[in-house]
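Q: Mind folding the following:
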Amino acid sequence: MTTDGFVFVHGGQHDARCWQPTLDALQRLTDLPALAVNLPGRNGEPGNLGTLTIAQCAESVCRQIADHQLSGRLTLVGHSMAGISLPAIAALLGEQRLHSLVFMSCCIPEEGRSIIDSLDPPMSIISRLAARHLATMRPMPGLFAKWVFGNGMTAAQKRYLVQTLCREATSITSEAVSRRNMPACPRHWIMLEQDRALSPARQKSYIDNLGGVDSIESLNCCHDAMIAEPELVAATLVKLTAAPATNTPG
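A: This next block holds a predicted model:
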């Protein structure tokens, strides 16, 4: 059976607005409900960025799902730094609420390690310095953000990318992660082949760290594919979630 709805979780220095192009494209393909959430401390969602934890992110997302009265078996779609929050969200929702998990170029540290332990330069350098000296990190300079997140985008897409960047918590980049309570459900990976933030080689190491991945879909896209190629991302999600959901051991 297909999924009963989608929940989209953004990555670092982003908020729910980054998913809007993909939500619009998805609406043209299916009438299933889709919710893009804001993690705490951004775009009006309550929370303190200076002390943010992964658990607080997961609790906030589950509350937003309840507030929007999403029911049935949901597909959680995460991007980039959502790789550390998606397993925690899944654990709170429980196996019976999950159709599948989709990781789009997500950061997946080794069990018990943190994001800053698992990045490559230049992102590792930026994250480590920020975690050491700042409680929150301001948005990246526009030119660098366009280069690292938006290579291949149109000029209009690059403007949208820069306009929707926001401050980020540094506390969760150094927080040790655990996926031990992550429930069994199908796991899919969207590999972004032109990603400059998380290279394909690094993504392959994250797939190994995650384990239990049922399928890998490769897209010839930059890091922010949900803005650069929303129709392609939406079509890929429909394809992945049209197959029957059978639970997969972790």
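
Q: from here on, contacts and neighbour counts on C-alpha atoms
A: Will do.

Q: I figured residue 191 hits residue 219, correct?
A: Yes: Residue 191 is within contact range of residue 219, at 6.1 Å (criterion: C-alpha atoms under 8 Å).

Q: which one of the two has more residues nearby?
A: residue 191 (26 against 18; other C-alpha atoms under 10 Å).

Q: now that one, what's its secondary structure?
A: With DSSP: H, G, I helix; E, B strand; the rest coil as the basis, residue 191 sits in strand.

Q: can you check residue 139 too?
A: Secondary structure state of residue 139, per three-state DSSP, is coil.

Q: list the residues that contact both of residue 191 and residue 219?
A: When contacts are counted by C-alpha atoms under 8 Å, 6 or more residues apart in numbering, residue 191 and residue 219 have no shared neighbour.

Q: Quick check: buried residues in stretch 30-44?
A: Neighbour counts over stretch 30-44 (16 or more other C-alpha atoms under 10 Å) mark 33-42 as buried.

Q: again with stretch 162-171
A: Under the neighbour-count criterion of 16+ other C-alpha under 10 Å, stretch 162-171 has 162, 165-171 buried.

Q: Repeat that for stretch 17-32.
A: Residues of stretch 17-32 classed as buried: 17-19, 21-23, 25-26 (neighbour count, 16+ other C-alpha under 10 Å).

Q: Spell out the residue ranges of the helices in the chain.
A: Remark: helices assigned in the chain by DSSP state H are 20-27, 54-67, 86-93, 123-133, 142-149, 155-163, 200-210, 225-228, 230-242.

Q: Show me what the first one packs onto, helices and strands only.
A: Counting contacts by 3 or more C-alpha pairs under 8 Å, 6 or more residues apart in numbering; DSSP states H and E, helix 20-27 packs against helix 225-228, helix 230-242.

Q: And for residue 112, the neighbour number?
A: Residue 112 has 11 neighbouring residues, counting by other C-alpha under 10 Å.

Q: so it makes contact with residue 180?
A: No: using C-alpha under 8 Å, residue 112 is not in contact with residue 180; the gap is 10.0 Å.

Q: Another sequence for comparison is provided below:
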Amino acid sequence: MALPGLVLVHGGGYAGDCWDPTVAELRRQEPALDVLAIDLPGRRSRPGDLRTVTFADWVDSAVRDVDAAGLDQIVLAGHSLAGLTIPGMAAKLGAARVRELVFAAASVPPAGATVTDTIGGIAGVLARRRRGVVGPGVTPRWFARYSYTNGMTRAQRRLALERLYPESARAFHEPVYRTGMPDDVPRTWILTTRDRALSPKCQRAGIAALGGVQKLIEMDTCHNLMISEPTRLAEILIERCRLHPR
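A: A predicted model of the protein is given here:
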């Protein structure tokens, strides 16, 4: 059975290598699955000016990576701030190529709102303090440790903190629109029940902003599930891919 490719899109302050533990599990569990973990502009392999980058730039760069990889049909999974990116990718690539969208502990504001408008807790306080800031910044380690890594092993926590990258400040204050996102592409949400960055309440509001999802999967873990629970996350992603044989 030929499977669609699996495209993984990282969230804020990270790059494609945050998916490494899950990618290793995907390759162990389903060696025939084509997996692409992309880097968005301004980090690692992708040049970009984090002072001026927009959601549209993220989308265009990610779509170019998918095309360059030769993936004609994909399941598209996005973590955290990638909740802003994968709807735009689906709009560009179309329902004929995107077989399913998987939102993993994602940030999904209502149309016209910003990420800063919708996140609470410490994350919201930090985001609002940076309102109007132009230059990029790296997530403070104390915040990442508290908000992203609760319940991790020491080795997992070290990996999560070592792979922080500078992020655009303006991304948190740009109004979000999902114009053109295909309604007929199934949507799955992985809800992290011990999430300190995006609480279950915030995630459920994101589900409502999307107009609902067809599948809700709860995971008893922290925000960075791709590091804390790579085996279980790989199982879920492979299961979603197997629902859409080519």
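
Q: Can you calculate the TM-score here?
A: The TM-score (TM-score structural alignment, normalised by the length of structure 2) is 0.95; 243 aligned residues with a C-alpha RMSD of 1.4 Å.

Q: My guess is residue 74 of structure 1 contacts residue 102. True?
A: No: contact criterion C-alpha under 8 Å: residue 74 of structure 1 and residue 102 do not qualify, at 10.9 Å.

Q: how near is residue 23 of structure 2 to residue 141 of structure 2?
A: Relative to residue 141 of structure 2, residue 23 of structure 2 is positioned 24 Å away (C-alpha to C-alpha, to the nearest Å).

Q: I should have written residue 228 of structure 2 there, sorry.
A: 17 Å.

Q: between these two, who's got more neighbours?
A: Neighbour comparison, residue 228 of structure 2 and residue 141: the larger count goes to residue 228, with 24 against 14 (by other C-alpha under 10 Å).

Q: Contacts only, for that one.
A: Remark: with contacts taken as C-alpha under 8 Å, 6+ apart, residue 228 of structure 2 is in contact with 149, 151-153, 156, 221-222.

Q: Narrow those to the ones also in contact in structure 1, please.
A: Counting by both residues aligned by TM-score structural alignment, their matches' C-alpha atoms under 8 Å, the members of those that carry over to structure 1 are 149, 151-153, 156, 221-222.

Q: got a list of what residue 187 of structure 2 touches?
A: Shown in contact with residue 187 of structure 2 (C-alpha under 8 Å, 6+ apart): 100-103, 213-215.

Q: okay, the contacts of residue 228 of structure 2 in TSV with distance to residue 88 of structure 2 and neighbour count next?
A: As requested, the contacts of residue 228 of structure 2 are exported to TSV (distance: C-alpha to C-alpha, whole Å; neighbours: other C-alpha atoms under 10 Å):
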residue	distance to residue 88 of structure 2	neighbour count
149	28	27
151	33	14
152	32	19
153	35	12
156	31	17
221	27	20
222	26	27
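
Q: Would you mind confirming that residue 35 of structure 2 is in contact with residue 7?
A: Yes: assessed by C-alpha under 8 Å, residue 35 of structure 2 is found in contact with residue 7 at 6.0 Å.

Q: mind checking what residue 189 of structure 2 lines up with in structure 1?
A: Alignment note (TM-score structural alignment): residue 189 of structure 2 maps to residue 189 of structure 1.

Q: residues in contact with that match?
A: Applying C-alpha under 8 Å, 6+ apart, we find residue 189 of structure 1 in contact with 102-105, 207, 213, 215-217.

Q: Out of those, the closest to residue 57 of structure 1 would be?
A: Ranked by distance to residue 57 of structure 1 (C-alpha to C-alpha), those are led by residue 103 at 16.7 Å.

Q: Surely the closest one is in contact with residue 203?
A: No: the pair residue 103 of structure 1 / residue 203 is not scored as a contact, 10.2 Å apart, by C-alpha under 8 Å.

Q: what touches both of the two?
A: With C-alpha under 8 Å, 6+ apart as the test, residue 103 of structure 1 and residue 203 reach no residue in common.

Q: dump the residue contacts of residue 98 of structure 2.
A: 73-76, 90, 185.

Q: how much space is there between it and residue 244 of structure 2?
A: As for residue 98 of structure 2, its distance to residue 244 of structure 2 is 10 Å (criterion: C-alpha to C-alpha).

Q: Determine which stretch of the helices and strands packed on helix 20-27 of structure 1 is the most buried.
A: Using mean count of other C-alpha atoms under 10 Å, the stretch among these with the greatest mean number of neighbours is helix 225-228 (a mean of 25).

Q: how much does that one stray from structure 2?
A: Compared with structure 2 after the fit, helix 225-228 of structure 1 shows a mean deviation of 0.5 Å (mean C-alpha distance after the TM-score superposition for structure 1).

Q: now that helix: which residue numbers in structure 2?
A: Using TM-score structural alignment, helix 225-228 of structure 1 pairs with 225-228 in structure 2.

Q: tell me the residue furthest from the middle of structure 1?
A: residue 133 (25.2 Å; C-alpha atoms, centre = their mean).
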